[in-house]
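> Build me a model from this:
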Amino acid sequence: MLFLPLFFIVPKAFGQDEKKSIELKTILDNISLQYNVKFNYAEGDIKGHSIFPPPKTLPLRAKLVYIANRTNLNYKEVGEYIVIYSGDKPGKKRCAYIIDEFGYPVGNAVIQLPDNEKIVTRNDGYFELPSSFTGIIYIDHLNFEPVSINIRDFTDDCKEIVLKLEILELEELVAERYLATGISKKRDGSFTIKPKKFGILPGLIEPDVLKTMQQLPGINSIDETVSNINVRGGTHDQNLFLWNGIRLYQTGHFFGLISALNPNLANEIKIFKNGTSAFYGESVSSAVDISSHTTDIGKGNFTIGANMINIDFYTKIKASENSNFELSARRAFTDVLDFPTYSKYSKRIFQNTVVTGLDNSTDVNYKSDKEFYFYDFTGQYHQKIGSKHNLYVDVIGINNNLDFTQGTINSQTVVTEFSSLKQLTLGASANWKSQWNDNHSSEAGFYTSYYNVDGRNAAIETQQIMEQGNKILDIGFKLADSQKITEQYNLHTGYQFNEVGIKNSDNVNEPSYNRTVKEVLRTHSAIGELDYDSENKKIHSRGGVRFNYIEQFSMFYAEPRLQFNYLLAPSWQLEVLAEMKSQTASQIVELQGDFLGIEKRRWVLSNNNDIPVQRSRQISIGATFKQNGWLISLENFYKKVKGITTAGQGFQDQLELRNDIGSYTVIGSEFLVQKQFKGFYTWLSYSYNNNNYRFNAFSDRKFPSSFEINHSINTAAIYEWNNFKVALGSKWFTGRPVTLPISSELNFAAASKPEITYNFPNSNNIENFFQVNFSATYVIKATENSQLQLGISVLNIFNRKNIINRYYRISSENNGIEVVNTYALERTPNALIKFSF
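Purely as a prediction, here's the structure:
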């Protein structure tokens, strides 16, 4: 009785299918229109064939297999035609096509066959299997969960395989292609840059992380260098820079005009302006975490390139199935060749220093009087141990070298004096990462970082020789563990130890003076952090706390961190970020002429007295809208940093020789609007900062910070078409604060020597900054595995004469007051050629 109805239903169903069968000629005509292809066949071959039409969602080649299996007709592609013909009975083809959960085809998926041969799917997700293969195939794609399928499961028709999107904790996007391809904003509040996917930005032809981050709202460089990056009004030393776990105290070549990090290296860069994870310490401003670690061994490759400043190379060597080496090196040829780029960089960085003459600021003959070059190198070894463990060993080296010779002829002989400035960074780290199972992972790491800057200034007029040194040795290790407690909660715990020693030395021959100061601090940190994701995926939050203990001060304090993201609607997200942070190492300027006036900042450690531990607190609230190619974001923030010193702010007025302790407070807003039209997109960002100091020992009144940029506007128009990319953009911001003299006359009564009497600090501003930049790149595919990249950029297209700093000094010629301006880069071209295989 139960099976009886089937005898009536099944025949009816088959009857309906037969009624819906269509002549093959009509089916081919429909396919021709759908895919814009042409069929060639003899009418007699297809006459009499009527079949049920294939589903419209099938890829073209899957439909051809479908037809061949039902009509016993053959097919082949000849030029622009698909030929259908009768002949020997075709064998059954085993094919499949891959789609995602939304029905879109998945191209470039990798199919691993039982004999280790690999097949890559077409753009329509289609692939075929040789008839001789048996066993299990593995399908993998970067953005999807891998799957395994037994070949026996393949039917006569093409098999449909659905890949599920891979869900990564803390990696959900707020916005993809943020400003440029390869830049995205995550739900944990961070910005991520993937250099290998990097598109283009105005003025940049390589994915330089330190220049790229300056395009983000709220991040500027007040003197257009990468060694003076100001995040929401902070100083450069208040940012934490990590490379594979190694803390970097030097970030620039050419004393800040070029990034010290090879752009070929990084696999992923994370930038936090606020809401930093509790695993990051030693900064009261931003954190920049640069990693070149990957979990897979990958294939070997080689890249060599050059621009108008340096030549570089990068190589990845696959030593075995479970290990590889990565090596990179870069060296300037500025001591051999003199291109226009070097001339402009040289004029910018050495102006108003000993190299160009402090008295008249005129450039000397640099071809004979100064010799400058830089180099950097990195090495990485990756070893997979079993299926759960990865070992990484990394080394890095960064060097700047300037030699400067002065000469003069007196009545008796030729007098020459030799000065030099050398800046060196060396670092090494070892990291062990274990993925015990899908819910549990752990990590252990050790690093050491060494920084040294030596300066020798020999004055030809007085025969005085001043030698200076600033050395840092930083050693640390960490333990971290991550455990998925439930589907909604993840617990992260860890411990970190750091020992930092800093040595400062000065040696002068006339008058005889010698000083050496060495300080050491050891800090222990315990970390706890909890992630939460709601079941409906609308809420993502992370709360953590970092407990710090400084041995030398017997100081214990906690730093809470918070990140909260709420999906208000499919197109709207609300974000709240908050944090408290601290740091013990900072930079100060003792004298503006230290280290030839070029690298005048030196690192010092807190002594819990006149150099306190810096402490910060920050909160921000923002919203993001994303729909139909539009991206709009607005963020408001409040930030306060205590424990700063006047020596750490680089004053060049009445506060220059004081050593007062104070704070700065910033209230600001950051806005971005971006629109994308297929390959063309454009954006505009605006930042507002109200940044004020308070030094009670100097004055009860607050006054503008030396790093205040009230208003800043960045714009860009970018077009990407196949392998061609072009970008045009502008940068405008209000001039930095400056302190003016009250009178043009010197004050002879107040001290043993004449002085300049100043107005209230930073009560005026220099002229506004405006610059237009251009860049373009083109990639030529030489073979399937090799390519040639060409690029060109022009900074400051209109050659605008921007002033980026101004101070006043006593003239040695007339005992009056003279103004000294520091100018930004003039029009500066650059070109790139890079070959990869």
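> Please count neighbours and contacts with C-alpha atoms only from this point.
Fine.
> secondary structure element for the nearest residue to Ala578 once chain neighbours are set aside?
Once flanking residues are discounted, Ala578 sits nearest to Ile619: 4.2 Å by C-alpha to C-alpha, 6 or more residues apart in numbering. Using DSSP states H and E, Ile619 maps to strand 614-627.
> Buried ones in the strand or helix carrying Arg456, by neighbour count?
Assigned by DSSP H and E, Arg456 belongs to strand 440-458. For strand 440-458, the neighbour count (16 or more other C-alpha atoms under 10 Å) marks 440-458 as buried.
> this one next, for a side-by-side:
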Amino acid sequence: MLKCYLFFCLFSLMSLVGLTQDYAEIRITEKLEQQQLTEVLQLLGEKYNLKFAYDNSTLSDQEINLSLTNEKLNNALTKILEGTGLEFTVLQSTIIIKAKASGEIESMSPTRFNFPLNGLIIDKQTGESLPNSIIKIEGVLYGTVSNTDGYFTLLNVPSDTCTIVFSYLGYKTLRLKLDPFSETQNLQIELISAPEMLNEVMILDQAFRTVKSGNEPGQVALNPTQLSSLPSLGELDLLKTLQLLPGISGTNESSAGLFVRGGTPDQNLILFDGFTIYYLDHFFGIFSAFNANAVKDLQLYKTAFPAKYGERVSSVVDITGKSGNMNKPSFGMGLNLLSANFTLEVPIKNKVSFLLAARRSYTDVVQSPLYNSLFDNISGENEKVELPIGGSRRFINKEIDPNFYYFDINGKITYKPSEKDILSFSYYQGRDKLKTNYNVGEILDPDISFGFDYSENDASEWGTEGFSLRWGRQWNKKFYSNINLGKSEYISEFERNRNLRVYLDEESQITNTTFTEENDVKDFMLRWDNEWNFHPNSKLEFGLLFNENDILYKVTSTDFELANLSDKGKQKSIYFQNTSRLFKKLSLSLGLRINDFSLTEQYYFQPRGSLTYNIGKNISLKAGAGKYYQFINRVISESLFSSSRDFWVLTDGENFPVISGNHFLAGFAYETSDFLFDIEAYWKSTDGLLENLRLTEPFFEIPGPTEAFFTGDGVARGIDFFLQKKTGKHTGWIGYSLARVDHNFPQLNNGNDFPALHDQRHELKIVNMYGIKKWDFSLTWVYGSGRPYTSPSAIYDLNLLGGAQKPFLYVGVKNNTRLPDYHRLDFSATYNYNIGKVGKGQVGLALINLYDRDNIKFRQIQGISLGDNSPDGQRLIVADVKLLGFTPNVFLNFKF
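Presented below is the predicted three-dimensional model:
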């Protein structure tokens, strides 16, 4: 392990070592005819292994016509740049191209003052609009953000000689220098994405960051395309990447669900193109349900989110799907040891774009060593189990025959009938299907042919299907509207058939039982969102939402119905949020959301607010607060004998209380062009928590829900630290969280507080990304202190009628013990290459848990020793269900 830590430290310091190359001996022989200067630099970079750096805006567009024969590099570059107004210099191993110094400084007197500037921001390569782009006036602290469709309005531009700065996460920053003749209305701003830049060229003025703090306190933006080099078991996993940020649990590797600042996954609002996603996992949480190839933008609100969002009490993940290439058709494919994927983008007459992205595992056809490792991690390996019972030794041969696969599909059609309108239809479906056959045989006495055969056949299916139909319109430079109609449905179906045959010689007795569990969540929504820039220093957002949920939860065992919960609830909401800039340095946002819920027949008022104060150019203070309500609840059913099961129910204010939360946030940020240091402290209270406990269920009984529902509340508080290096060959971040989550249920633990199951006091994450020529290397390390669990305090023998005895577990203090600390080191190497002039490709290797750490998922009671011949008396047989050990994966991607 020590060697792995040393390797990790050395990798983190690689950026401090500059590469050197002796260019003096290089000779150039080329015949250049009618070639653009950028093409010439690309040719030289590839053929002669040169590295160039330049600001794209300074390059001349003129053609180069030149013949070079055995020219020294310096002479060749001088001839190439002659007449272009450019010159070069060599810094270490990089050739820097820049504009020649001039003694004249062009100056023009402004003619327009305090005027508006508006337009649309798009991707230059694909023509896709870029939501949440940042637009600022250079030298001024304030600015604005583009809306969902990429439109922006920057009011009160001081003069027509200002420089306007346009930036979007993962794209090259564009600086637009205005002059008295510049157009200021209906601009079309084209930004260049990092993947479209030449692999051999480093842009001096780059802003290709992968993660960025948003404009609101607690907000984070993520760029999917720039994270593909991070270690993963398959394709880029967006939600797993979010788990590398402070404030979000990164040790929960067996679930794609997000534990955000003390909240649980069901308390997060997950939106994809406007409709709600209720389940985020593929393969029991090994992967998330989102295909990164279909995602354009992701905004995360960790705490104190604005009034635009409701119906959850912890956080918001707002995902915008790709619209598809508007300029030319494109096609991509990918393959790894578990699954394959493809993406198709087709434009139609520059007004319509079509995108289709799909993934499917082939684990039901080919079971690779990686799949076997993952499945064994979930279900337990095929093994011979020895259980000491009553002092004797019995041998049970257990075989598991799994059949499993998952798939998801994204489709989107976007139509732009005019410069002001965008219509889109987005569809998503994700499914997991698993069938397992368990066969157990035991010979109790071979001399008399006495024994039993036991088998279980399990079938599970779960997933989400949804769609949205949206119309966005920029009515004028100040007013924008967005109408969204959406529907989604989550299903979870489980069926277990058990067959037991007890035989003695030629006679046998057969018993068959069936256990089924079904959970169905339907969600219908209609929302209307508006943005009105009614004043140069103020923006008003307001809207309406109608939402209907229909939920069914049903459990049966053979001929008995154990549970049947069915309900339908309607919700109407209205919200207002005003954001104003005061005294140039202070930005204040105040909002109110009002909900009317049919099952409780009550109104719920939710005030929200946040502020940001810029002390100087690089330093800002921030704070936020808000009230939140949630009307749907995922109940965790905890058991000592298996992993926790869960199901969704609709709150009714009586049996299932409405969940409410209060958020408070304060922070500090220091940001330069190269680094960001951010600290946020938070306090969150949550009322109406619900648990369904089966801690004392008898061993070997069929696990099913009971009436043991308990309600309580919780408090989460903590502080998150985030240090990010944004530019250069070596980028990445360090995140640390100090947190505490306590719950209180009056009927549990004698009414005393106890740590929540997801309470984790310390968590440290270090992310390194290093790019050199066509290679991208990544190294991540995650550490978390142990999580709590409930360990039984004692075992008693209950005397039954007839003199028989039955062991009984006594559970004392809830979550009274903690698992060992968690830590894991992951590594990946990616090689990027060009496929002629028409495509790009990637091939790579990922190594998960590099030093093979035995991290524990949960502790499971497998049996009770009666201890007839044991000096220790009765004792528990406890198994540590472990997470992934050392796991390698390879992948191949290409796109045309």
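> After the strand holding Ile619 of structure 1, which helix or strand is next?
Sequence order places strand 630-645 as the next helix or strand after strand 614-627 of structure 1, per DSSP H and E.
> where exactly do the helices run in structure 2?
All helices of structure 2, identified by DSSP state H, fall at 2-12, 37-48, 73-81, 238-242, 369-379.
> Deepest in the core, which of the ones you listed is it.
Burial of the helices of structure 2 is given as mean neighbour count (mean count of other C-alpha atoms under 10 Å); helix 238-242 ranks first at a mean of 21.
> elements contacting it?
Packing partners of helix 238-242 of structure 2 (3 or more C-alpha pairs under 8 Å, 6 or more residues apart in numbering; DSSP states H and E): strand 287-288.
> Can you give the contact residues for the strand it packs on?
233, 237-240, 255-257, 280-282 (C-alpha atoms under 8 Å, 6 or more residues apart in numbering).
> Return the entry from those residues with the maximum number of neighbours.
Neighbour counts for the contacts of strand 287-288 of structure 2 (other C-alpha atoms under 10 Å) peak at Ala256, which has 27 neighbours.
> Where does the strand holding Ile619 of structure 1 end up in structure 2?
Under TM-score structural alignment, strand 614-627 of structure 1 corresponds to residues 659-672 of structure 2.
> How about residues contacting that stretch?
Contacts of stretch 659-672 of structure 2 (C-alpha under 8 Å, 6+ apart): 217-218, 303-304, 313-314, 618-631, 633, 676-689.
> And the residues you listed, which of them are buried?
By neighbour count, with 16+ other C-alpha under 10 Å, the contacts of stretch 659-672 of structure 2 hold 217-218, 303-304, 313-314, 620-631, 633, 676-689 as buried.
> Would you mark the buried spots in the longest strand belonging to structure 1?
Scanning structure 1 for the strand with the most residues, using DSSP state E, yields strand 414-437. Under the neighbour-count criterion of 16+ other C-alpha under 10 Å, strand 414-437 of structure 1 has 417-434 buried.
> how many degrees apart are it and strand 440-458 in direction?
Angle between the axes of strand 414-437 of structure 1 and strand 440-458 is 180 degrees (criterion: axes from the mean of the first three to the mean of the last three C-alpha atoms, to 10 degrees).
> what's the average distance of strand 414-437 of structure 1 to structure 2?
For strand 414-437 of structure 1, the mean distance to aligned residues of structure 2 following superposition is 1.9 Å (mean C-alpha distance after the TM-score superposition for structure 1).
> Remind me what that strand packs against, helices and strands.
Where contact means 3+ C-alpha pairs under 8 Å, 6+ apart, strand 414-437 of structure 1 is packed against strand 246-247, strand 389-409, strand 440-458.
> Could you rerun that using 6 Å?
The contact analysis (3 or more C-alpha pairs under 6 Å, 6 or more residues apart in numbering; DSSP states H and E) places strand 414-437 of structure 1 against strand 389-409, strand 440-458.
> Need the ones you listed in TSV (columns: distance to Glu321 of structure 1).
As requested, those are exported to TSV (distance: least, C-alpha to C-alpha, whole Å):
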stretch	distance to Glu321 of structure 1
strand 389-409	13
strand 440-458	23
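> which outside residues touch stretch 779-790 of structure 2?
757, 760, 762-768, 814-827 (C-alpha atoms under 6 Å, 6 or more residues apart in numbering).
> Just the buried subset of those residues, written out for ChimeraX, thanks.
Here is the ChimeraX command that selects the buried residues among those (16+ other C-alpha under 10 Å):
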select :757,760,762,763,764,765,766,767,768,814,815,818,819,821,822,823,824,825,826,827
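> So which of the contacts of stretch 779-790 of structure 2 sit within strands?
762-768, 817-818, 822-827.
> quick one: which of the residues you listed is nearest to Ile319 of structure 2?
Val767 (23.0 Å; C-alpha to C-alpha).
> these two touch, right, the closest one and Thr731?
No. Using C-alpha atoms under 6 Å, Val767 of structure 2 is not in contact with Thr731, being 8.3 Å away.
> Can you get me a residue count around the nearest residue to Leu504 of structure 2 once chain neighbours are set aside?
Excluding the flanking residues, the one nearest Leu504 of structure 2 by C-alpha to C-alpha, 6+ apart is Phe450, at 4.6 Å. Number of residues near Phe450 of structure 2 (other C-alpha under 10 Å) recorded here: 17.
> Repeat that for Asp359 of structure 1.
By other C-alpha under 10 Å, 14 other residues sit near Asp359 of structure 1.
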